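Enquirer: Generate a structure from the sequence data that follows.
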Amino acid sequence: MTLPGFRISGMRAVGAAVLAAGTLTAGLPTMASADPGDYTTKVIVKNRTGEVMVLTHSQVTDGEWIQYPPETIASNGIGRMSTASSEDEGGTGGTVTYETDYGDVVIYWNDPDTSDKNDFKCDAPDELTCSTIGSPNGQHPILNVDIFD
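Expert: Okay, the predicted model is just below:
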């Protein structure tokens, strides 16, 4: 079966018009909003103790993991993890718990998508010192956690 020449030309013209319309529409500016992953938080844990820290709990409270926390952090080692927003205009946050011979070390972070400041905390047993340094503002903070005995 063959189609008349004008019918094929017409089909090509329609296809070209649809393609051109799609290309033009894709180039139009849109309202600015956060895309998934616009909010990220990197967490760097420096274990400055003589103990191996063992992960017992991890949870993303807002968003998703983009780098899972390590199962262990060696004595005088470094552990890295990261979370990101997973929805339009979403923030990100999480918590991890590492077990030591002295008890649990709990690290918490929250990078909201609002004008609220970022929140970072570290709770450790009395025998350990835990300090956090992170940016109080911004969409891409890096949280540094130092744990000493």
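
Enquirer: use CA for all of it now, contacts and neighbours both
Expert: Noted.

Enquirer: secondary structure class for residue 105?
Expert: Following DSSP: H, G, I helix; E, B strand; the rest coil, we place residue 105 in the strand state.

Enquirer: was I right about it contacting residue 121?
Expert: No - using Cα atoms under 8 Å, residue 105 is not in contact with residue 121; the gap is 10.5 Å.

Enquirer: To check against the first, give me the structure of this:
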Amino acid sequence: MTLPGFRISGMRAVGAAVLAAGTLTAGLPTMASADPGDYTTKVIVKNRTGEVMVLTHSQVTDGEWIQYPPETIASNGIGRMSTASSEDEGGTGGTVTYETDYGDVVIYWNDPDTSDNNDFKCDAPDELTCSTIGSPNGQHPILNVDIFD
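Expert: The predicted structure is shown next:
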């Protein structure tokens, strides 16, 4: 089957116009913005106690889980979790609560899209010590939480 000459030349003209428009717009500068997932926070919990910690509550306050918190963290074990932004110009944050024989250990993190006002906290019963260390600033902070008796 052959197409009439005017139809082929019309298709060529449309194709050329599409290529030209794509080339012109590809060269234009655009404003950089954070894509979903640009802000992430990794949380590493080191349970240096003699007991198992059991998850009783978890909530993302900004963003979404990309690695869910473990249901339990073994005695002298490590638990990992991670959140990421879910929208342009978004930050990430969350909270988890682990039950122990002494009471609840609550871990909180907030990594807003400004990336320099990060907030990390850990509250534990008097019988336990909970410290946060690591890299608190930037788009991809790692929160290290040490819990010991």
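
Enquirer: TM-score for the pair, please.
Expert: Their TM-score after superposition, calculated using sequence alignment, normalised by the length of the first structure, is reported as 0.91; 149 aligned residues with a Cα RMSD of 1.8 Å.

Enquirer: Just want to know which of residue 105 and residue 121 of the first structure has more residues nearby.
Expert: residue 105 (22 against 17; other Cα atoms under 10 Å).

Enquirer: Stretch 11-18 of the first structure corresponds to what range in the second structure?
Expert: Mapped onto the second structure using sequence alignment, stretch 11-18 of the first structure spans residues 11-18.

Enquirer: residues of the matching stretch that come out buried?
Expert: Of all the residues in stretch 11-18 of the second structure, not one is buried under the rule 16 or more other Cα atoms under 10 Å.

Enquirer: Stretch 22-35 of the first structure too?
Expert: Buried positions in stretch 22-35 of the first structure, judged by neighbour count with 16+ other Cα under 10 Å: residue 34.

Enquirer: what does it contact?
Expert: Contacts of stretch 22-35 of the first structure with the rest of the structure, by Cα atoms under 8 Å, 6 or more residues apart in numbering, involve 87, 88, 89, 90.

Enquirer: Would you mind listing which of the residues you listed are buried?
Expert: Counted by 16+ other Cα under 10 Å, the contacts of stretch 22-35 of the first structure give 87, 89, 90 as buried.

Enquirer: Let's have those residues in TSV, adding distance to residue 134 of the first structure and secondary structure.
Expert: Listed next are those as TSV, based on distance: Cα to Cα, whole Å; DSSP: H, G, I helix; E, B strand; the rest coil:
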residue	distance to residue 134 of the first structure	secondary structure
87	23	coil
89	22	coil
90	20	coil
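
Enquirer: Pick out whichever of the residues you listed sits closest to residue 131 of the first structure.
Expert: For those, the residue nearest residue 131 of the first structure by Cα to Cα is residue 90; the value is 27.0 Å.
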